[in-house]
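# With the sequence up front, the predicted model follows.
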Amino acid sequence: MSAGTAPTRDEVVRAPLYRDPVYDGATDPTLIHHRATGEWWMFYTQRRATADVEGFAWVHGTDIGVATSSDGGATWLYRGVAEGLAFERGRNTYWAPEVVWHEGQYHMFVSYVRGVPTDWVGERLILHYTSSDLWSWEFRSELDLSSRKVIDAAVAPLPGGGWRMWFKDEADDSHIHAADSPDLFDWTTVGPVITDRPQEGPTVFSFAGSHWMINDFWSGLSVYRSDDLTAWELQDEPILDRPGVRDGDDGLGHHAVAITQGERAFLVYFTEPGGERRARVQVAELRVVDGRLTCDRDAPFSLTLDAARTVESRGGQLPG
């Protein structure tokens, strides 16, 4: 389908895009293209939404779920959980994966909590892993960042070289902090970069001549624009701050990842319909209208992700 052409009924992306068949709690999705197989892979927090457990144990003890798509992201098949993340003994908690490709390796940055707490307690750390095939992961390090209460890494290349990571620092009123690296292995903290409100789950991408950051502030998704990935301006209106009409999309949008496709961009996010534990992964198209990033979650659209277009426009270089 060309830009501006209405999709046919068969082309319209389904809603929800994905449900976890084990615990029905797929959250914090991220997508990456598998270089060898041509598939798209989704990594996500596999919340134990259906577990009969005490307190908030159902959001702890979580694995990183894996689903794959062979049709450009239109349909997804559950494949299991990411292997090799256990770097210490016991049953532990993994949240909010970020996966990028660089110099022949996939890199995962994932939030970690020791054990299975029944409340919001304990240290939060961001761990680094590498893989050659997206299946088996090798532990590399625990990142030394701004505190020991950090989660939700988002990573993108900088225009002048190297990489920047944005993350939530719960020890600093849940503000968004940053760190820089020349190689994805060694990181130097930059400090707080967005301090106007508590929020989490950043995703950073380049689209329509600007850099954008989208964060989850629990009342929808806040939007920031930047010319240089350093100074950020808050957009006057959030997105996904009102329920949609599609199946399972009748809740606020949460912790998303943006995927650019040349002149198009898509937002993959999760909802908690009806305020229940169960979660759905959804996708909607992003547009820039009069300099503002918009997202009409109810508008029909088609979805066929193209790896070449994604590689060209995802990262520090603005698309032409």
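Happy to help now that I have it.

# CA atoms for contacts and neighbours, from now on please.
Noted.

# measure residue 307 to residue 291 for me?
According to C-alpha to C-alpha, to the nearest Å, residue 307 stands 26 Å off from residue 291.

# How many residues are close by residue 37?
Under the neighbour criterion other C-alpha atoms under 10 Å, residue 37 is assigned a count of 9.

# residue ranges of the helices in the stretch 1-150 of the chain, please?
Assigned by DSSP state H, counting those that start in this stretch, the helices in the stretch 1-150 of the chain number zero.

# can you count the residues close to residue 184?
19.

# And residue 307 and residue 291? Which one has more around it.
More crowded of residue 307 and residue 291, by other C-alpha under 10 Å: residue 307, with 18 against 12.

# can you pull the contacts of residue 128?
Residues in contact with residue 128 (C-alpha atoms under 8 Å, 6 or more residues apart in numbering) are 107, 108, 109, 110, 139, 140, 141, 142, 143, 185.

# okay, these in TSV with neighbour count and distance to residue 163 next?
Below are the contacts of residue 128 laid out as TSV (neighbours: other C-alpha atoms under 10 Å; distance: C-alpha to C-alpha, whole Å):
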residue	neighbour count	distance to residue 163
107	24	12
108	26	14
109	26	13
110	24	16
139	15	20
140	14	17
141	14	17
142	15	17
143	18	14
185	13	10
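
# alright, now check it against this:
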Amino acid sequence: MKKTFLYIILLLNAVTVSAQNREAVPAPLFSDPNYYGSCDPEIIYNPADKYYYIYYTSRRATIENLFTATPVGVIKSKDLMNWKFVGYCKFDGIGGTKDMPATFWAPAIIADKNELHMFVTWKPDTTTAKGPWGGPAKIVHYKTALNNPVNGWIKVADMHDSTYNSLDATVYKKNDTVHVWFKGKKAGEKKNELFHVVSTDMKNWKASGFSKSDVFNEAATGQPFEEAPYIFQWKNKYYMLTDPHKGLMVYESSDSENWKYQGIILKDSGTRKLDNSRARHCSVIVKDNRAFIFYHVEPWRDYDSGIGIPKQPISNRRAVLQMAELKIKAGKISCNRNEAIKIN
């Protein structure tokens, strides 16, 4: 009898551990199945099929030309834990493969009515003739029906003319107005600005000035470089996260216009599998008042040497996607990337 009771206890414990493992978000969350260069994740909920989608820059990390001719990869999930690769985006019916006839980076996406709208960094260059990152880029607006989230992308318009060199858009809706911010500079200028444009119809865009307060302000933050702005709303405040390549910089705002610098998160290496380097270019989804952050990590990259990634060995260039949960402590955003994430 005692042996039977002990067997039952051990069996129950095994089932409990197995269930707990199934409930925990895996690390890494995903790695691109072709070139293993999953970067710049943008998460969006699609109300048509009730899936979460992550659109990401698919760097060609295992070949020399890793930054250009890159597609936008897509994965989807019902529960934020189990993700399935569903392919690469087609734009105007072109592409859908691991090598593109143009370069696409860092998609920013919003669902509006029956459509998805993407604001993506685009450049015609597919070689390194103008440098490892190719030539100048622009932000281009595409849209697709909610029920065709991978292959249906059709160009709407360029967001600016060729006098600007830009990258890394972010988009959100406030009341009836859509806001797009992106990093860029005019031809011949050295300083990058954070541009802000708004629209009520997704067709006519109005310039709304540059970033105010602490964003892109070295005097306020002590950081001379940042990119990849991402804006989201949580707990009655707006937050902006940017990427200085030294973790993620955090700003808060009550009006999504005037930003106050909070500090840096996710700089120190984590202990989860392949989460052992600083977090890069991110996005956030708020679910049941919990905020989950998605970011890419380059686990093999040597940051300490000061050598740029294009000059490091190809074996150093692979990237994976990771997920963590944000918390608010003492009025500021924090993130313990080592905590197991469980989603009910």
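Nice, I can see it. Computed from a predicted structure; not experimentally measured.

# Need the TM-score between these chains.
Here the TM-score for the pair of chains, by TM-score structural alignment, normalised by the length of the first structure, is 0.85; 290 aligned residues with a C-alpha RMSD of 2.0 Å.

# still on that earlier bit, would you list the contacts of residue 128 of the first structure in JSON lines and tack on distance to residue 296 of the first structure?
What follows is the contacts of residue 128 of the first structure, written out as JSON lines (distance: C-alpha to C-alpha, whole Å):
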{"residue": "107", "distance to residue 296 of the first structure": "32"}
{"residue": "108", "distance to residue 296 of the first structure": "30"}
{"residue": "109", "distance to residue 296 of the first structure": "30"}
{"residue": "110", "distance to residue 296 of the first structure": "30"}
{"residue": "139", "distance to residue 296 of the first structure": "39"}
{"residue": "140", "distance to residue 296 of the first structure": "40"}
{"residue": "141", "distance to residue 296 of the first structure": "40"}
{"residue": "142", "distance to residue 296 of the first structure": "39"}
{"residue": "143", "distance to residue 296 of the first structure": "37"}
{"residue": "185", "distance to residue 296 of the first structure": "38"}
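
# which of those show up in the second structure as well?
Using both residues aligned by TM-score structural alignment, their matches' C-alpha atoms under 8 Å, the second structure keeps these contacts from the contacts of residue 128 of the first structure: 107, 108, 109, 110, 139, 140, 141, 142, 143.

# Filter these down to the ones in strands?
107, 108, 109, 110, 139, 140, 141, 142 (DSSP state E).

# Give the equivalent position in the second structure for the first one.
If I follow you right, that is residue 107 of the first structure. Using TM-score structural alignment, the partner of residue 107 of the first structure in the second structure is residue 117.

# Next, the contact list for its match, please.
Going by C-alpha under 8 Å, 6+ apart, residue 117 of the second structure touches 109, 110, 111, 141, 142, 143, 144.

# Am I right that residue 24 of the first structure is in contact with residue 273?
No. The criterion here is C-alpha atoms under 8 Å, and residue 24 of the first structure misses it with residue 273 at 11.8 Å.

# joint contacts of those two?
In terms of C-alpha under 8 Å, 6+ apart, residue 24 of the first structure and residue 273 are both contacted by the residues 279, 280.

# and stretch 68-77 of the first structure, how far apart are its ends?
In stretch 68-77 of the first structure, first residue to last residue: 5 Å (C-alpha to C-alpha).

# what's in contact with it?
Outside stretch 68-77 of the first structure, the residues within contact range by C-alpha under 8 Å, 6+ apart are 13-14, 17-18, 38-42, 67, 78-79, 303-306.

# please redo it, this time with the cut-off set to 10 Å
Contacts with stretch 68-77 of the first structure, where a contact means C-alpha atoms under 10 Å, 6 or more residues apart in numbering, come from 11-14, 17-21, 31-34, 37-43, 66-67, 78-80, 283, 302-307.

# What subset of these is buried?
Buried members of the contacts of stretch 68-77 of the first structure, scored by 16 or more other C-alpha atoms under 10 Å, are 13-14, 17-20, 31-34, 39-43, 66-67, 78, 80, 283, 302-303, 305-307.

# Which ones among those map onto strands?
Applying DSSP E to those, the entries found in strands are 31, 32, 33, 40, 41, 42, 43, 66, 67, 78, 80, 283.

# Greatest separation within those: which pair is it?
For those, the farthest-apart pair by C-alpha to C-alpha is 80 and 283; their separation is 21.5 Å.

# and the contacts of residue 117 of the second structure, which two are the farthest apart?
The most widely separated members of the contacts of residue 117 of the second structure, counting by C-alpha to C-alpha, are 111 and 141 (13.2 Å).

# hey, what's in contact with both of these two?
When contacts are counted by C-alpha under 10 Å, 6+ apart, the set common to residue 111 of the second structure and residue 141 consists of 117, 118.

# circling back: and the ones in strands among the kept ones among the contacts of residue 128 of the first structure, which two are the farthest apart?
The two members of these with the most space between them (C-alpha to C-alpha) are 107 and 142, at 13.3 Å.

# what sits in contact with each of those two?
By C-alpha under 10 Å, 6+ apart, the residues touching both residue 107 of the first structure and residue 142 are 128, 129.

# Output the ones in strands among the buried ones among the contacts of stretch 68-77 of the first structure in JSON lines; the columns should cover distance to residue 151 of the first structure.
Output for those, formatted as JSON lines (distance: C-alpha to C-alpha, whole Å):
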{"residue": "31", "distance to residue 151 of the first structure": "18"}
{"residue": "32", "distance to residue 151 of the first structure": "20"}
{"residue": "33", "distance to residue 151 of the first structure": "24"}
{"residue": "40", "distance to residue 151 of the first structure": "24"}
{"residue": "41", "distance to residue 151 of the first structure": "22"}
{"residue": "42", "distance to residue 151 of the first structure": "19"}
{"residue": "43", "distance to residue 151 of the first structure": "16"}
{"residue": "66", "distance to residue 151 of the first structure": "20"}
{"residue": "67", "distance to residue 151 of the first structure": "22"}
{"residue": "78", "distance to residue 151 of the first structure": "25"}
{"residue": "80", "distance to residue 151 of the first structure": "23"}
{"residue": "283", "distance to residue 151 of the first structure": "23"}
